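> Okay, predicted coordinates and the sequence, questions at the end:
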Amino acid sequence: MSILSALRLTRAPGSAFVVMGLYWGVFAAHVPVFRDRLGVDDAVFGTLLLGSSLGLLTTMWLAPRFDQKLGRAALPVAAALLALAWIAPALAATPLAFAIGMVGVGMASGVCDVVMNARVSQIEAQSGRSLMNANHGLFSLAYGCAALASGLTREAGLPILVVFGGMTVVTLVLMPLLWRAPASAMMPEEGASVTLPLWPVALCGIVVMIAFLSEATVESWSALHIERTLGGGAAQGALGPALLGITMTLGRFGGQALAERLSETAVIRVAALVSAFGAAIAAMAPVPMVAYLGFAITGLGISVIGPMGLALAGRMVAPHQRSQAIARVAVIAFCAFLIAPVLMGGLSEVFGLRLAFGAVAALLLMILPPVLALRRRARALAAVPA
């Protein structure tokens, strides 16, 4: 029941999470199609994906101003911009046109992401409940369903532009809900300090960045790993990112219940170990079925790291600093989308996708040291009388 009540409480920003998940799920399942149409190797394709990363990081700094100026209209306008942005890469026939199109996608995604997470954070502050996991679970559910459906449309030979057009129709259907989001509440309390404690926010950003980097690599490269390394077909390849989305949905909805019973640091530590184990299985898989198991375990593990890292950042600071802290964590975390394409593209080109996914497993273990430091900070704060 806590999951359903959380979704009802955040139905407006939750609709934006659905829109975001649908578009990126379609893209993930069509990565082999984009790569083949452009006629580039893995390293070049990874470089082309930097376009979205650059656009994303650019708007991370502009999104708060966008939010302040548009207020209640910020969320529906951001979703509309996202729908329009995907048209360019869907039509692109050359590497340059694709890269430019992905810059626009990154900018629209960055604006939408900051606004929808800020809205959830605002409702959390008003309700006193942890709501991040449920909303990120909606993203994963939409992502997995879109990736799975895209595998079927690929088998049927449906053009990419038609599939993205279908996502635009869904966005229009959800638009009335997006207009119900609360208005921006960016101003701090009068007389309150606006100085954030630097190192806890930075550590939370590193934790979320590693989680997002791992998620982005599996989203964008799992289909290619199954099809090229393991000899799977188009539908089999699409099942890789679809399984990731489905298991991340289950993990995040389960994490919504865990967030009300266990500490964030305890859950993140276990999740890091589980996801690293799953990535290692996917890297060593001899057949697609074993790779599916690895991607499923990876999805369960990393599903809760990002949302709980964002929630943890809010607990590390004073209540009036919560939105500001989450915004700073987002800036650090979305560096993952700048690193992931180059990391996976380069490692895949030189060493193959097996070693690339092995590197993801090692990276996930690097979450443990900053989480231990954050646990000490959380205990110290709990020991201070109110």
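Structure received. Since we're looking at a predicted model, the values are computed, not measured.

> contacts and neighbour counts: CA atoms only from here.
Will do.

> Now L91. Nearest residue, chain neighbours left out?
L161 (6.8 Å; Cα to Cα, 6 or more residues apart in numbering).

> How many neighbouring residues does that neighbour have?
Residue neighbour count, defined by other Cα atoms under 10 Å, stands at 15 for L161.

> now M187, what's its secondary structure?
Reduced to three states with DSSP: H, G, I helix; E, B strand; the rest coil, the structure at M187 is coil.

> So what's the residue count around it?
One way to gauge burial is a neighbour count; for M187, by other Cα under 10 Å, it gives 12.

> now swap in T249 and tell me
As a burial measure, the neighbour count of T249 was computed by other Cα under 10 Å and equals 28.

> quick one: it and N133 touch, right?
No: checked against Cα atoms under 8 Å, the pair T249 and N133 is beyond contact range at 9.2 Å.

> ranges for the helices of the stretch 201-350 of the chain?
Counting by DSSP state H, counting those that start in this stretch, the stretch 201-350 of the chain has helices at residues 234-258, 264-284, 288-302, 305-315, 322-333, 336-351.

> Equivalent analysis for the stretch 1-150 of the chain, please.
In order along the chain, the stretch 1-150 of the chain carries the following helices (DSSP H, counting those that start in this stretch): 2-9, 11-29, 31-38, 42-48, 50-70, 74-85, 87-91, 95-127, 132-155.

> so which of the ones you listed comes closest to A327?
Across the helices of the stretch 1-150 of the chain, A327 has its closest neighbour in helix 95-127 (7.1 Å, Cα to Cα).

> Take this one as well and set it beside the first:
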Amino acid sequence: MTTDQATANPLRRSGRLHCNVFFLAAGLGIGAWASSLPLLAAGVGLNKGELGLVLLCFALGAIVLMINVGRYIDRVIGNQALSLCGSLVFGAVFLVIPFVGNPIALGGCVLLAGAAFGTLDVAMNTQASQIERETGRHLMSSFHAVFSIGNLAGAFLVGQLIGYGGDLRACLGAAGVLVMGLAVAARLIAANADHAAPAAGEDAHAADTALDASQRALIVLLGTVAFLALLAEGGMMDWTAIYMIDILGASRSHGAYAFAVFAAAMAGGRLVGDAVTRRVGHVRLVRAGGFVCALSVAILLVTDSAAVSLVALALCGFGVANMVPAVFASAGHVGGKAAGRAISIVTTMGYSGLLLGPALLGFLAQATSLVVSFVLITLAFLLIAAVTIQLDRSLRRRQARR
């Protein structure tokens, strides 16, 4: 091993470590936020439609930043600094939200939280993609596994605090402090390692190649799958606890633990995701996940047993776990020299589903019932499986032309 190689290996390990810490911080924040929504709705007196508006504020803030922040990564202040800023603001807003009783002011705070999360999400995923290119290994599922572990930790934290009589201030306050602490820890790891990676701006410029017509068609299909997958995943994350409480009559702590089961299954699925992908391929993995998730949500809709509902949630979490990592990885392969542009399109379409979906499901629940919203989630999973059939055919035709 040469001196350069020996130096590069610990730098890459430290780069993966500090990127993982940011994924953990983001996951913990989202897990705590989703699990605290029943407390937020009860504390401010929000109905399902009004809660949907709050979630829409989060979505709008995040999407606006996701669309625009990518052009500044490494060109202006770098993805590490953006990850740090996004994490710190995300955690700080959590400390403020419990003290806001005015719905309009609450919407503004949630808009800012969404903008901070959008900044963090784009920056940390850009860095994860860069690490994949540097190492030549499939690592996206493992990064997203850490995000899911963070979801689990956030939900468990809220469940424990509620179980001991904690209110919204305790739940979001503790989560906010942890998010900010993890962000600082990640930055210290990066600073100590003095990680010298190629600038993302240079790499993106080198790959600034137009997508041809067949590539664009495939990217749209992948983006459609990403939109549906993240819409359904976001719906399960944000509305599972409320479904358990309002429809099945579970306690608030049980609702938080139900979300934790879903998040734990996602984490487990992503930990084995790279190995499974090597055996069956991205498209088959997504298709199987669509059928498994549709079946599990259907079971959740017809059961009145708490035990069966937890099993269904675990099955759904395992099925949805690797959809998004597989779609992002496929977009990179389809894009080729224009991989950056391809991933950008798919990411924007996908996260639009994640951030707008829960709000739309809230409006639908207010107009009809939460059961109808979960029926829509079931249909989204079935549509994913259907779209992958056309996607598989298009990929085969493109491969045959080469």
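That came through fine. Not measured: the values here are computed from a predicted model.

> Next, the TM-score between them, please.
Once superposed, the chains reach a TM-score of 0.91 (TM-score structural alignment, normalised by the length of the first structure), with 379 aligned residues with a Cα RMSD of 2.2 Å.

> rewinding a little: residues touching the residue nearest to L91 of the first structure, list them.
Under the criterion of Cα atoms under 8 Å, 6 or more residues apart in numbering, the neighbours of L161 of the first structure are 87, 90-91.

> In which helix or strand does it reside?
L161 of the first structure is part of helix 160-178, with elements assigned from DSSP states H and E.

> Take the helices of the stretch 1-150 of the first structure and lay them out in TSV including mean neighbour count and distance to V208 of the first structure.
Formatted as TSV, the entries for these read as follows, by neighbours: other Cα atoms under 10 Å; distance: least, Cα to Cα, whole Å:
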stretch	mean neighbour count	distance to V208 of the first structure
helix 2-9	15	22
helix 11-29	26	17
helix 31-38	17	24
helix 42-48	21	21
helix 50-70	20	15
helix 74-85	23	23
helix 87-91	19	27
helix 95-127	23	14
helix 132-155	25	13
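
> For those, give me JSON lines that also has distance to A280 of the first structure.
Output for the helices of the stretch 1-150 of the first structure, formatted as JSON lines (distance: least, Cα to Cα, whole Å):
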{"stretch": "helix 2-9", "distance to A280 of the first structure": "31"}
{"stretch": "helix 11-29", "distance to A280 of the first structure": "21"}
{"stretch": "helix 31-38", "distance to A280 of the first structure": "22"}
{"stretch": "helix 42-48", "distance to A280 of the first structure": "21"}
{"stretch": "helix 50-70", "distance to A280 of the first structure": "25"}
{"stretch": "helix 74-85", "distance to A280 of the first structure": "34"}
{"stretch": "helix 87-91", "distance to A280 of the first structure": "32"}
{"stretch": "helix 95-127", "distance to A280 of the first structure": "29"}
{"stretch": "helix 132-155", "distance to A280 of the first structure": "21"}
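
> hang on, the earlier thing: please identify the buried residues of the helix holding L161 of the first structure?
Of the residues in helix 160-178 of the first structure, those buried under the neighbour-count criterion (16 or more other Cα atoms under 10 Å) are 160, 163-165, 167-168, 171-172, 174-175, 177-178.

> quick check: angle from it to helix 95-127?
Angle, helix 160-178 of the first structure to helix 95-127, by axes from the mean of the first three to the mean of the last three Cα atoms, to 10 degrees: 20 degrees.

> List just the nearest of the buried residues of helix 160-178 of the first structure to K69 of the first structure.
When those are ranked by distance to K69 of the first structure (Cα to Cα), L178 comes first, at 16.7 Å.

> Against L300 of the first structure, how distant is that closest one?
Distance, L178 of the first structure to L300 of the first structure, by Cα to Cα, to the nearest Å: 28 Å.

> which residues touch the aligned partner of L177 of the first structure in the second structure?
Alignment note (TM-score structural alignment): L177 of the first structure maps to I189 of the second structure. Residues in contact with I189 of the second structure (Cα under 8 Å, 6+ apart) are 14, 17-18.

> what's the answer for T135 of the second structure, then?
By Cα under 8 Å, 6+ apart, the contact set of T135 of the second structure is R12.

> residue in the first structure matching it?
For T135 of the second structure, the residue aligned by TM-score structural alignment is S127.

> Save the helices of the stretch 201-350 of the first structure as a markdown table, and put in distance to N117 of the first structure too.
Supplementary listing: these in a markdown table, determined by distance: least, Cα to Cα, whole Å:
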| stretch | distance to N117 of the first structure |
| --- | --- |
| helix 234-258 | 15 |
| helix 264-284 | 18 |
| helix 288-302 | 18 |
| helix 305-315 | 9 |
| helix 322-333 | 8 |
| helix 336-351 | 17 |
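
> which one of the ones you listed lies closest to V105 of the first structure?
helix 336-351 (12.4 Å).

> on average, how far is whichever helix or strand comes after the closest one from the matching bit in the second structure?
The helix or strand immediately downstream of helix 336-351 of the first structure is helix 353-365, counting by DSSP H and E. On superposition with the second structure, the mean distance recorded for helix 353-365 of the first structure (mean Cα distance after the TM-score superposition for the first structure) is 1.4 Å.

> Helix 353-365 of the first structure aligns to what range in the second structure?
Residue span in the second structure matched to helix 353-365 of the first structure, by TM-score structural alignment: 370-382.

> what's in contact with the matching stretch?
Defining contact as Cα under 8 Å, 6+ apart, one finds that stretch 370-382 of the second structure is touched by 228-229, 231-232, 235, 243, 247, 290-291, 293-295, 297-298, 301, 361-362, 364-365.
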